[in-house]
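Q: sequence first, then the predicted structure, then my questions.
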Amino acid sequence: MSAALTDLLREWMPHQRWFGGKGREWADVTEEGFLLDQAHPVLSVHRVRVTYSDGASETYLVPLSWRDHPAEELSSAFIGPVQSADRETYAYDAMRDRDATCPWLIHLVNASTIGPMHFHPAGVTYIPEGLPGDILSTEQSNTSLVYGQEAIFKLFRRLEPGLNPDVEIHDALRKTENPHIAPLLGHIEIDDPDPSVEPATVAMLQTFVPNASDGWRLATASVRDLYAEGDLHADEVGGDFAADSERLGAATASVHADMAKVLPTEPADPAWFAALAAQMAARLEAAIGVVGQLAEYAEGLRAIYAAVADSAEDVIRQRVHGDLHLGQVLRTATGWIVLDFEGEPARPLAARRELDSPMRDVAGMLRSFDYAARHMLVEQPEDPQRAYRAQEWAERNRTAFCAGYSAASGTEACGDSPLLRAFEADKAVYECVYEARNRPHWLIIPLQSLARLTAVG
């Protein structure tokens, strides 16, 4: 079966949203699997190792459900038929097969070990055993199932040795009872074939947050309300978002403070500032090779990074979110919830677990406010009134977020900080490369931000 299955996976995986090797040439693919549940349908779990022509490799987790007959209602999840010695069976993406989603929670409740896979409940009293899971269709690098109104299960598709930061941070924050996170209910690990290598995190289960609103959607709805009122300022529109932005700043500061209580911290030294500036400068040089328009701002950006190298700011390094933006937060009836502490999935796991400045997260959210304000301008880039109103909305909400963060943290979060400015600039450079490759018509958004950042001071 193995050869037939790897052929199917070679054809199927490049079309999945979570597959990170799109466009790269495959040199080889291997898989090894084991049975997780032998009821109907049979559920198996496979580690699929893809080796690329440049010698790099990645390992992905692929759960499959197996049926004796084709299931028309699962046509969108169909991977292909596999012929064994005496019969043909039909493989499906198990995360899209509701009948195959119950075993994950059953094994968590029982703290099972199945083959190389270990299930670790978080010591909570209730996991919704017996409910089927419904897939979320909005994710990119992972796959999540929602179990009723009770729990959300996130499968980490790309496997790396070590504890995933999302699990590590949520587990540490459990003891703080921070109101701005969704509590961890459990996680799953898988042993590496090499016993000298750390296990990889496979999945995590959290409390589901029902009746919550996505921060990006709320913010962009506010921008649309502003655009619809041609003669009103941002603070006069019914959909003004500034109060929410201020509360989000306070929530972010609360999470940072609790992370510093339960996870390691250390003062930043001159070597850290110098290394950070060098990394930013190197990313800029690489980005200029992809986005030629960046050359116009290169001198100003190098000056921003040089200011970081010489910085004497009092910075305590700690664990941070690492990829904070409006799409990573939910507003509920009682406040904001911060999600997805795994950092940027494209970065190596070890890099995502390094100590950093909380200002990286603040900068990420400030960039997100710029995006929310300006994303509708890409269709009308020459409309000066809309451009003015977008700038007004962005400034109002950036200021509100900083006010909330500063009040809750007792620090001047968004003052004249060379480090914050550099984090913003570095993020905008990254955005330029991303937009040039994926949404060229959006490139104007980070370029305009770089024009503003490099014009200051």
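A: Done, it's in.
Q: okay, CA-based contacts and neighbour counts for the rest of this
A: OK.
Q: look up how far residue 65 lies from the residue of the chain positioned farthest from its centre.
A: Using Cα atoms, centre = their mean, the residue of the chain lying farthest from its centre is residue 86. It sits 44.2 Å away. Taking Cα to Cα, to the nearest Å as the measure, residue 86 falls 19 Å from residue 65.
Q: check it against this one:
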Amino acid sequence: MTPMAEALTPSGTTGTTGHLLASLQPLLREWLPRQRWFAGKGRPVTGFTPLAATELLPCEGRLGLYHLLLRVHQPPVLGAPPHPGDCYQLLIGVREALPPRLAPALIGHVTRGPLAGRTVYEALYDPRPAEVLLEALRTQARIGGLRFERDRRQEIRDGLVARLMTAEQSNSSIVYGDTFILKLLRRVVPGVNPDLELPLALARAGCARVPAPTAWLHAELDAQSYALAVLQPFVSGASDGWELALRELAKGEDFVAEARALGRATAEVHSALAQALPTVTLGQAQLRLLVDGMTERLEAAVQAVPALRPYESGLRSAFTALAGLAAEGRTWTAQRIHGDLHLGQCLRPPSGPWSLIDFEGEPARPLAERRLPQPAVRDIAGMLRSFDYAALSASPPAPQWAHGCRAAYCSGYADVTGRDPRTDPVLLRAYETDKAIYEVVYEARHRPDWLPVPLSAVRRLSLPDQEARS
């Protein structure tokens, strides 16, 4: 591989980047909003500002490859403060014509500018550009503002065949053979990304529950660093926890042993993070801010989803109870956590222990917020809600299945830490309530057919009697 070490001058109107972007703009306006990972759906794209454009393969040959960091401009959300626009990472392939196998990757045919007469496409569908990325990581390339880094203690073999994983969420992933998986972050912000920071910290702490990063890509732009991609060992043949749980449900099998093992895995990760990174004590002032945030989210949710109104008072009591304990002088420890833990973030190989993946946190949250220490019970609440989702998505629904999994998961957590999360019911209820309220809003907006699942939890969590909630 001989990538051109050329960072095209960031300019929206002049220079090479300006001409390149002008030729791509009409196509990207149509293509971007159709992508699963594009966060600004429902609002038109009004323009782009390039942060960086880097030519990874020269376009003089049969195949060209551009790496772009583009700020995308859209009308503001009604009632929201002005926003400069989200920045997205794009890998644009260039060919004279696309072979049939790449038809799903088509972005469009360029009619003007330096790429006139060429076809541009989503390069990650194409093994050759994907191999360029792996080779750059292997050789620790420096290309323009792009910095390809690696852990030299881990070998990266060449010749690994690349394939794009099609079941994507907010990012994109490429698997190389059965050896590595490269996660490319799509919506990027400057700063330390926990999806790299936390696995590196866990690797240093010797925690084997999280695949240790092998290599990573970041960009240095205007004295700011953007995390762009992380390469980790691929857990071959693994099922994620959601798939595995649904299979067991379909067979009428319980999931208790797996749930307990998953509780132990979660506790091991939390313990390692608490040892590797600073912890803090949350007193009355910090808990007041936490409760205020939960209460504000409840109030906004009730306005957005009227089905919540009958339960508002009961749900609010979950937060006032927590505030009451804080006022009495109760404190809690906060630490770095996963931040978005659910069954789909856990991998179980055919033989071997559970692994936890995807430490990015909730992508919609500001990066600074995602990096704040938080009570570990927030992760636990997310997993408990995930058991409910699995059980209530089954046909017929199996609430007792979820009850057994929830109990086993908490018991497994206690096996490692000596602390059962159920012995702190007020904090656990507050976080599970906050999560269920978030789910109600999400489902009402995106998947109305799923709304009964979190509403079932809302009814349970709004009850004042702990036994009725368990």
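A: Here it is on my side, so go on. Computed from a prediction, not measured in an experiment: that's the story for all the values here.
Q: please name the residues that touch the most centrally placed residue in structure 2.
A: Nearest to the mean C-alpha position of structure 2, by Cα atoms, centre = their mean, lies residue 360 at 4.8 Å. Contact partners of residue 360 of structure 2, counting by Cα atoms under 8 Å, 6 or more residues apart in numbering, are 193, 194, 195, 338, 339, 340, 370.
Q: what residue in structure 1 is paired with it?
A: Counting by TM-score structural alignment, residue 360 of structure 2 lines up with residue 342 in structure 1.
Q: tabulate the contacts of residue 360 of structure 2 (a markdown table), appending distance to residue 305 of structure 2 and neighbour count.
A: Converted to a markdown table, the contacts of residue 360 of structure 2 look like this (distance: Cα to Cα, whole Å; neighbours: other Cα atoms under 10 Å):
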| residue | distance to residue 305 of structure 2 | neighbour count |
| --- | --- | --- |
| 193 | 32 | 23 |
| 194 | 32 | 23 |
| 195 | 32 | 20 |
| 338 | 28 | 28 |
| 339 | 25 | 23 |
| 340 | 23 | 20 |
| 370 | 26 | 22 |
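Q: how many neighbours does residue 316 of structure 1 have?
A: 15 (other Cα atoms under 10 Å).
Q: which non-adjacent residue is nearest it?
A: In space, and not counting its chain neighbours, residue 316 of structure 1 is closest to residue 267: 4.4 Å by Cα to Cα, 6 or more residues apart in numbering.
Q: how about residue 455 of structure 2?
A: Using Cα to Cα, 6+ apart, the nearest residue to residue 455 of structure 2 is residue 440, at 6.6 Å.
Q: helix, strand or coil for the match of residue 360 of structure 2?
A: Following DSSP: H, G, I helix; E, B strand; the rest coil, we place residue 342 of structure 1 in the coil state.
Q: got it, and residue 30 of structure 1?
A: Residue 30 of structure 1 - assigned by three-state DSSP - is strand.
Q: what helix or strand is the residue nearest to it when sequence neighbours are not counted located in?
A: With Cα to Cα, 6+ apart as the criterion, residue 30 of structure 1 has its nearest non-adjacent residue at 5.3 Å, and that residue is residue 49. Using DSSP states H and E, residue 49 of structure 1 falls within strand 42-52.
Q: give me the mean distance between that strand and structure 2.
A: Taken over the aligned residues, the distance from strand 42-52 of structure 1 to structure 2 averages 1.2 Å (mean Cα distance after the TM-score superposition for structure 1).
Q: read off where that strand ends up in structure 2.
A: The aligned range for strand 42-52 of structure 1 is 64-74, by TM-score structural alignment.
Q: how much space between the residue nearest to the centre of structure 2 and residue 386 of structure 2?
A: 18 Å.
Q: before we move on, what about residue 118 of structure 2?
A: 46 Å.
Q: out of the two, which sits in the more crowded spot?
A: residue 386 (20 against 17).
Q: tell me which stretches of the stretch 101-250 of structure 1 form helices.
A: In order along the chain, the stretch 101-250 of structure 1 carries the following helices (DSSP state H, counting those that start in this stretch): 102-109, 165-174, 215-228, 242-262.
Q: in structure 2, what residues pair with the last one?
A: In other words, helix 242-262 of structure 1. The aligned range for helix 242-262 of structure 1 is 256-276, by TM-score structural alignment.
Q: which positions within that stretch qualify as buried?
A: 256, 258-274, 276 (16 or more other Cα atoms under 10 Å).
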